[in-house]
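[1] structure for the following, please:
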Amino acid sequence: FKALLFLSAGALIYSLHHQHNIFKMGGLLKKLPVVAVSFAIGCAALASLPFTAGFVSKELILAQVVASGHTGLWWAAILGAFITAFYSARLFFVVFLGKTQLSPNAMPTKSMSLALVILSVLSLFGGIAPEGLKTLMPQQDAEGLSTLHHWLPIILPFIAISFAWWMFKTKRFGKPVASTYMQAVHRLLKSGWAFDDIYQTIFVSPFNTLCQLNKDDLIDSFYRLIEKTSCTLHRTFSQFQNGQLRSYNASLIIFCILAFAWFISGELIL
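    Okay, here's the model as predicted:
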């Protein structure tokens, strides 16, 4: 289903003048129906809604976490599942149900649509094992799951989607933040938790500094010598290509004289 989401996003960007900002999209449900349905299926699988491939994989992972006795990790996974379902729903609501701002300038090709249909089917039914539908809803006592451990992961995505729908209908997505504290939080989240700045400081800047210090080593000097030699030869021989007929005639005469002199000198030696 992740491949489905990536391909759906690619088809969407392809159809919208290569636009990447979701808040400049909207109202695309009827204009791009194949992309919209595949996107909805991908988001549903990513949110781990029941009877999707994502639900099966999430259930197995959470059951193993419970069996290992790491309660804290289980709650962290539940929180992550809630956030995932929320932003998946927000993405679909804003892009396909929001106010129309940008009309498609191209439709997905037949090969794109075929790939989306195939991946959609796999995202819906890929978790069904040969044993049948019972694999979609495993027995509660299979891993010693309590009622909370079994039902909370099932109910929570629907709560997250409902919350995202409420925020969408009340036009809270994309709304400017008034609080100074929340503005700082928004900047932090928008910067990707400042990971780009951290990588720039820790890795990129020191690497660039080392490159600047090492730019005059023997290997670079050798290649720069080749570059300068090529440029010098280019400037020298390009003077003969000046578009003036008298220069071409003079060059021809000079080379003929040199060739004749070389021929005569060779004859004299022999």
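[2] can we go C-alpha only for contacts and neighbour counts from here?
    Will do.
[3] surely Leu91 forms part of a strand?
    No: using DSSP: H, G, I helix; E, B strand; the rest coil, the assignment for Leu91 is helix, not a strand.
[4] wait, it sits on Ile22?
    Yes: using Cα atoms under 8 Å, Leu91 is in contact with Ile22, at 7.5 Å.
[5] between these two, point out the one with more neighbours.
    Using other Cα atoms under 10 Å, the more surrounded residue of Leu91 and Ile22 is Leu91, with 18 against 15.
[6] here is the second sequence; please produce its structure so I can put it next to the first one:
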Amino acid sequence: MFKEMHDLFRWAWLIPALPFLSFLLIAFVTKRSKGLSSTVSILAILTALGLAVAIGLGIIQSGAEIVEHPVIVSANWLNIGGLKINFGTIVDPLSAMMLFVVTLVASMVQIYSLGYMHGDKGWSRYYAYQSLFASSMLGMVIATNLLQLFIFWELVGLCSYLLIGFWYFKVSAREAAKKAFITTRVGDFGLLLGILFLYNKFGTLDFTALSAALSTSLQNVAVVGTAGYVTVMAFLIFMGPMGKSGQFPLHVWLPDAMEGPTPVSALIHAATMVVAGVYLVAKMYFLFQASPAALQFVAGIGAFTALFAATIAIAQDDIKRILAYSTLSQLGYMIFALGVGSYSGSMFHLMTHAFFKALMFLGAGSVIHAMHEKQNIWDMGGLWKKMPITGWTFFIGVLAISGIPPFAGFWSKDELLANALQNGHPIVYAVGLFTAFLTAFYMSRLFFVAFMGPEKPENHPHESPWTMTIPLIVLATFSTIGGLAALPSHNFAFFIHFGEFEPEGMNWGLAGISVIAGLLGMGLAYYIYIKKAISSESIVARFPVPYKILKNKYYIDELYLWIIHNIMDGLAKVLYFFDIYIIDGIINGIALLTRGSAKGLRRMSTGQLQTYAMVFFFAVVVIFMVFAFGEGQFSSLNPLAMLGGVK
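    Here you go, the predicted model:
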């Protein structure tokens, strides 16, 4: 069976190639025809989805053999001296899962955009960017080496810049695009250093070869001192995911990315840019496993980000920003799961999160579309009756992210929480459990206020067109049953596994505790915002300082601006004055001295024969007088006398 699937896997390159081809066609051929541009883009991504499904089914049928023997197809791209770089494709369970998730979400987003972006002047440009974005992420997923991955990694960053700033006539959109691009570049600089250090140490960037070389080096750790070097490289590599996946303190760009069209937010937050960092850590997991210190750091950053973002979300009022901080928190879950050794739990949660987060962002877009661009949840209310499809599907997303069975989030979140406790990380488990309570609370708060709150008479919402509701139904279906795929009885579990496959059953005791935490969070939100047993205004009035801190996101953005304006700008001024008055002063002083000396010497060199003859004549006269009257008043001028010589 595996040999029969091998030929299919060799065609994986078509999956990123098809949307890239659609990008070229839209950019150079169909850009003047809106209908043709969207048709080309959607057909390309749907065809890619079909290929991804076929490869995924092939992975399932191949069973454990594909885990041990991934299919790699590559060709030499660069060969200079000792540097040899291949470009190709790798098909293994992890890449197959990512291919399916990215193409599914991208397909739903592009179909949804037919309704949401209707009438937009940049229609063709929008679909061209969408195609390039999907192609870049898919190219990154099947990369066989770090250099190839880094090229597509940077293309993903470029596409996020283009799409976040899609409405470039808005100042806020332009600034958000620049903020995202610059912030992620900070992390990418560390990633690039890590790639260079890896090549310097092991002489290869190929994932398979790196894994083998690292294993060999660690066996001689006492001789070559590899352990410390590996830790440094792991930290540098992790800087890239910290930026792309919005981990503290490089998280500040992600909430502002909401300035782009809502379908863009769904694509960025669910299946492309932000999960690229998680995917990279998973792809390089052999490196992190070799450094316990690096894994501890990853777990700590992930747990802190999960809790940090969740606390901010409970005080936000913009529907998209609540979802943005929810994404940050869920990314923290995925990162700390990798840090505590729950590789399968992290990848499983990446997959299920893509389903329900894309669902909720598109649901939010449906609400914004119906509310004529209003985004504050307190301006909404009564949407459940007016928008039943959007309401029911959004509620499924809330149940999934809250970890309520049998929805997808229950299976993935409980697996990574259980692994955190069982692998000896009780503090991380406690943080994750409390974050699960907060997640259920703030997501239920959003739903109860926007959909079940009092209807506003000035609003006249209506259900979205079928182009927007069909993707909601599809994603709601996956958010409902998607978690069942990883049950031990299914070969689907190969999708999210690392190393030797050993199916494990659910720890129902720990699962029950996390479900109770989710129900308590939902119950508290219902008690405050539906039953009105406690006034939310009274809570704010009683705790004004904590509320203000959370509302203003711990003033991290303000702190960064203060550092930029006072420390960085101040240092720049000091360096400027040092350059002008010290460096330039010395250089200009030498130049002035040289120029002054030249002016003096120039006066002595007139170029006139008469002047030279007169100078020569007077010189001869002076010398004659010195020698002729050496005994007299000129004796002091006699050079021989001064030297004590013969008179």
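[7] superposing both, give me the TM-score.
    Comparison of the two superposed chains (TM-score structural alignment, normalised by the length of the first structure) gives a TM-score of 0.67, and 206 aligned residues with a Cα RMSD of 2.9 Å.
[8] quick one: Gly10 of the first structure is in a strand?
    No: judged by three-state DSSP, Gly10 of the first structure forms no part of a strand; its state is helix.
[9] counterpart of it in the second structure?
    Alignment note (TM-score structural alignment): Gly10 of the first structure maps to Gly365 of the second structure.
[10] likewise for Thr100 of the first structure?
    Counting by TM-score structural alignment, the partner of Thr100 of the first structure is Glu455.
[11] who are the contact partners of its match?
    Going by Cα atoms under 8 Å, 6 or more residues apart in numbering, Glu455 of the second structure touches 380-383.
[12] mind filtering those down to those shared with the first structure?
    Of those, the ones still in contact in the first structure (both residues aligned by TM-score structural alignment, their matches' Cα atoms under 8 Å) are 380-383.
[13] just to revisit the earlier point, A strand includes the match of Thr100 of the first structure, no?
    No: read with three-state DSSP, Glu455 of the second structure is coil and lies in no strand.
[14] now the helices for the first structure?
    All helices of the first structure, identified by DSSP state H, fall at 2-15, 33-46, 53-68, 71-92, 110-125, 147-169, 180-190, 195-199, 205-213, 218-238, 245-269.
[15] among those helices, which comes closest to Pro104 of the first structure?
    Of all the helices of the first structure, the one in closest proximity to Pro104 of the first structure, counting by Cα to Cα, is helix 2-15 (5.1 Å).
[16] hmm, who's touching that closest one?
    Contacting residues not belonging to helix 2-15 of the first structure are listed as 19-20, 35, 38-39, 42-43, 46, 104-108, 112, 116, 119-120, 123 [Cα under 8 Å, 6+ apart].
[17] can you check stretch 38-51 of the first structure too?
    Under Cα under 8 Å, 6+ apart, the answer for stretch 38-51 of the first structure is 1-2, 4-5, 8-9, 52-56, 58, 81-82, 84-86, 88-89, 92, 116-117, 120, 123-125, 127, 136, 154, 157-158.
[18] which part of the second structure matches it?
    Using TM-score structural alignment, the residues of the second structure aligned to stretch 38-51 of the first structure are 393-406.
[19] mind checking how far that stretch is from the chain centre?
    Counting by Cα atoms, centre = their mean, to the nearest Å, stretch 393-406 of the second structure is centred 26 Å from the centre of its parent chain.
[20] ok, which stretches of the stretch 151-300 of the second structure are helices?
    For the stretch 151-300 of the second structure, helices defined by DSSP state H, counting those that start in this stretch occupy the ranges 171-202, 207-219, 221-224, 226-244, 253-256, 262-270, 273-283, 285-289, 292-313.
[21] quick one: the fourth one aligns where in the first structure?
    In other words, helix 226-244 of the second structure. Aligned by TM-score structural alignment, helix 226-244 of the second structure corresponds to no residues of the first structure.
[22] next, the angle helix 273-283 makes with that helix.
    If you take axes from the mean of the first three to the mean of the last three Cα atoms, to 10 degrees, helix 226-244 of the second structure sits at 160 degrees to helix 273-283.
[23] buried set for helix 226-244 of the second structure?
    Residues of helix 226-244 of the second structure classed as buried: 226-227, 230-244 (neighbour count, 16 or more other Cα atoms under 10 Å).
[24] please apply the same query to the second one.
    Of the residues in helix 207-219 of the second structure, 207, 210-211, 214, 217-218 count as buried by neighbour count, 16+ other Cα under 10 Å.
[25] what packs against it?
    If you count contacts as 3 or more Cα pairs under 8 Å, 6 or more residues apart in numbering; DSSP states H and E, helix 207-219 of the second structure packs onto helix 171-202, helix 226-244, helix 285-289.
[26] got it, and the fourth one?
    The helices and strands touching helix 226-244 of the second structure, judged by 3+ Cα pairs under 8 Å, 6+ apart, are helix 171-202, helix 207-219, helix 273-283, helix 285-289, helix 292-313.
[27] next, format those helices as CSV and append distance to Leu114 of the second structure.
    Formatted as CSV, those follow (distance: least, Cα to Cα, whole Å):
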stretch, distance to Leu114 of the second structure
helix 171-202, 22
helix 207-219, 39
helix 273-283, 22
helix 285-289, 39
helix 292-313, 30
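[28] out of these, the one nearest Ser136 of the second structure is which?
    Checking these against Ser136 of the second structure by Cα to Cα gives helix 273-283 as the closest, at 9.7 Å.
[29] so that closest one aligns onto which residues of the first structure?
    Under TM-score structural alignment, there's no match for helix 273-283 of the second structure.
[30] ok and that helix relative to helix 292-313, angle-wise?
    Relative orientation of helix 273-283 of the second structure with respect to helix 292-313: 160 degrees, computed using the same axes, to 10 degrees.
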